[in-house]
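K.L.:
what follows is a predicted structure for the sequence shown.
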Amino acid sequence: MIMAQSLFLSLKTAFPGCLIDVLAPAWSLPLLDRMPQVANAIVMPLGHGQFGLMARIKLGLRLRTERYDQAIVLPNSWKSAVVPFFAGIPHRTGYRGEYRWGLLNDVRKLDKGILTMTVQRFVALGLPSHAKQPPNCGQPSLPANKSGQDNVIQKFGLTFSEKILALCPGAEYGPSKRWPADYFAKVAQAKIQHGWQVWLLGSEKDKESAAAINKLTNQQCRDFVGQTSLLEAVELMSLANTVVANDSGLMHLAAALNKYVIAIYGSTPPEFAPPLCKKAQTVSLNLPCAPCLKRVCPLYPVGHPDHTRCLTGIKPERILELIGD
């Protein structure tokens, strides 16, 4: 969703008067609310992976009254093109994928050699098919909200030190994206000793990692993992000075907040979906076996000294050096 904002920016540049509505999961609505390019957010009633053909058809028929001129379909799945088709939208744009001929009538061929980044692929769909590639991509931006910051300060009883480090140890994709918890803990301990506050951010799924980090630091980190809404996580991150994160959604949020982000990459290439922020640093070993794009290390089993070495080879000292004083 953060990278999609670059598409919205591009559309507003090309067509300043256009109205952009976004069909998206309910969890993403707080993000869309912070994007001034978006006129309306429409809740997709189905979760990730749910087919729900009749629900999609009914939603499309309901949207016919909006009389949209164009639909830009970012996912490559067949089911994602159903709603625009039944909404009767005359111009339906998307990449070739899963036999979507007919559902889409502006079908683009994706040249991965030219459009090497996800954000480029999104922005290109908003341009004419003959436009020069790769396109220029605007930087996503989520402006800080003072009242929202005040709310999380009051809710969590926060006090401030001069420096706050936010650690984001999770990654939805799988273990091959997650830097070891004991490495995060070593970074946290070093900064705590120099007077920094360290905050842990993430979802319910990241609780085990956060608990391990906090145990290794004698419970000296402030653990917000699984205790915040997405919007509260955004507000907390906006208060931090530096963010260390895996290749994850929270990493992209930090970049959109224009934070100093240190993004750690293992099985995925930083060139594909980097943090879209000039302040950001990406860290990757670029091993011969990478990027494997696997959720779990395919070469060595858990317990082997070389298991996920694309991550274990990135030592805490390197991240501390990038954080600085």
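P.N.:
Received, thanks. Source: prediction; values computed, not measured. Numbering: from 1, shown residues only.

K.L.:
C-alpha from now on. contacts and neighbour counts both.
P.N.:
Will do.

K.L.:
what's the longest helix in the chain?
P.N.:
Counting by DSSP state H, the longest helix found in the chain is helix 181-193.

K.L.:
next, the one to line up against it:
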Amino acid sequence: MTRALIIAPQWIGDAVMSEPLLARLAARGERLSVAALPWVAPVYRAMPPVAEVIDLPFAHGRLDWSARRALGRSWRGRFDVAYVLPNSIKAALLPWFARVPRRIGYRGEGRWLLLTEQHPNPPGRPPMVPFYLALSGAPAHGDERPALAFAPERLAQACAAAGVAPGGFFVFAPGAEYGPAKVWPPAHYAELARALHAEHGQPVLLLGSAKEAALCGEIAAAAPGACRVLAGQTSLLDAMVLIGASRGMVSNDSGLMHVAAAFGLPQVAVFGSTSPEHTPPLNPRARVLWLKDELGLPCMPCFERTCRFGHYRCLAAVDAARVQAALAVALQPQPQGQA
């Protein structure tokens, strides 16, 4: 059996998008060990094709040359092939130090000496699933999409800890690590929470990191009795489990949006400054709201962290009633074979 080392990307959404590549590698007989930073590693623990997850001890944005060299050297003789998913030089150092015989990745930041098999950098912003699948040596088929799974008992355990029943709650992920140009207005989230609670009588769990707790608190305060703030109170792994156990999810373009898509949940994703042509939720039950054609704003998509005009119209123009209607469509039973 081929022993494969996967150097994982550093963002949650990109990690989810790499799952079809891992499924393909495992299907052809490769044993997968994924080396990932701690805030991304839980995503790979929800991927059945992964045999082992290695938590990397490095700080975000730092080279950590000595630590990478020591860790890489400790892996010598352990792997037959390495797939380097990020495009940075530092991502390619570990398999190079480990002397992995085959080291596959994109040329990225001039990595000619670090990789043995280099793919040319694609132009623009390509869809991420085929971008990663190309590293397998074969193109995407066009129907591959990420899939995550947890055992039913794990779902029940997380729901019991949160005081909810599986399938008996909605989830909002209102934050976006990238910046406010991805964030649907909190007042809109609050209006939607009130409407969903009135319609279904089920709570809305607000998920995110500790940095997003204040944002979630603002939403909950404007929707009394409808929401429970769990941002900053759960691990990423538990947040993923709760998403997988929920009835449906509403979010911005974010990593947790891709997590929901990989579970095949009914979901609505609100896009503004970014484009669903680049990073859509790959889920037949997803509904995407992006008003580029309707608004006619020449700046869409800008891919900026903040709106240079200060109005965030691309997001604010998506009203809560529209999202509620889209979610109602997503919640409808799927025809057999399409779920």
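P.N.:
Great, that's in hand. Every value quoted in this text rests on a predicted model; they were computed, and no experiment measured them.

K.L.:
still on that earlier bit, whatever helix or strand comes next after the longest helix of structure 1 vs structure 2, average distance?
P.N.:
Once helix 181-193 of structure 1 ends, the next helix or strand along the chain (criterion: DSSP states H and E) is strand 197-200. Compared with structure 2 after fitting, strand 197-200 of structure 1 has a mean deviation of 1.5 Å; criterion: mean Cα distance after the TM-score superposition for structure 1.

K.L.:
corresponding residues in structure 2 for strand 197-200 of structure 1?
P.N.:
Aligning strand 197-200 of structure 1 against structure 2 (TM-score structural alignment) gives residues 203-206.

K.L.:
which residues does the matching stretch contact?
P.N.:
Residues from elsewhere that reach stretch 203-206 of structure 2, judged by Cα atoms under 8 Å, 6 or more residues apart in numbering: 168-174, 193, 197, 216, 226-231.

K.L.:
let's see that with 10 Å instead.
P.N.:
162, 164, 168-175, 192-194, 196-197, 212-213, 215-217, 219-220, 223, 225-232, 239, 242-243, 246-250 (Cα atoms under 10 Å, 6 or more residues apart in numbering).

K.L.:
just the buried members of those residues?
P.N.:
164, 168-175, 192-194, 196-197, 212-213, 215-217, 219-220, 223, 226-232, 239, 242-243, 246-250 (16 or more other Cα atoms under 10 Å).

K.L.:
out of these, name the ones that lie in helices.
P.N.:
Residues of those located in helices (DSSP H): 192-194, 196-197, 213, 215-217, 219-220, 239, 242-243.

K.L.:
kindly reformat these as TSV containing distance to Ala286 of structure 2.
P.N.:
Converted to TSV, these look like this (distance: Cα to Cα, whole Å):
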residue	distance to Ala286 of structure 2
Leu192	17
Ala193	19
Arg194	22
Leu196	17
His197	21
Ala213	26
Leu215	24
Cys216	23
Gly217	26
Ile219	23
Ala220	24
Ala239	19
Leu242	18
Ile243	14
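
K.L.:
hmm, which two among these are most spread apart?
P.N.:
Spatial extent of those (Cα to Cα) is set by the pair Arg194 and Ala239 at 22.0 Å.

K.L.:
could you measure from the residue nearest the centre of structure 1 over to Lys109 of structure 1?
P.N.:
In structure 1, the centroid-proximal residue (Cα atoms, centre = their mean) is Gly249; its distance is 2.8 Å. Counting by Cα to Cα, to the nearest Å, the gap from Gly249 of structure 1 to Lys109 of structure 1 is 27 Å.

K.L.:
and for Gln197 of structure 1?
P.N.:
48 Å.

K.L.:
the more surrounded of those two?
P.N.:
Gln197 (22 against 11; other Cα atoms under 10 Å).

K.L.:
contacts only, for the residue of structure 2 positioned farthest from its centre.
P.N.:
Centroid-distance maximum for structure 2: Gly77 at 32.2 Å, with Cα atoms, centre = their mean. Under the criterion of Cα under 10 Å, 6+ apart, the contact list for Gly77 of structure 2 reads Ala98, Arg99, Val100, Pro101.
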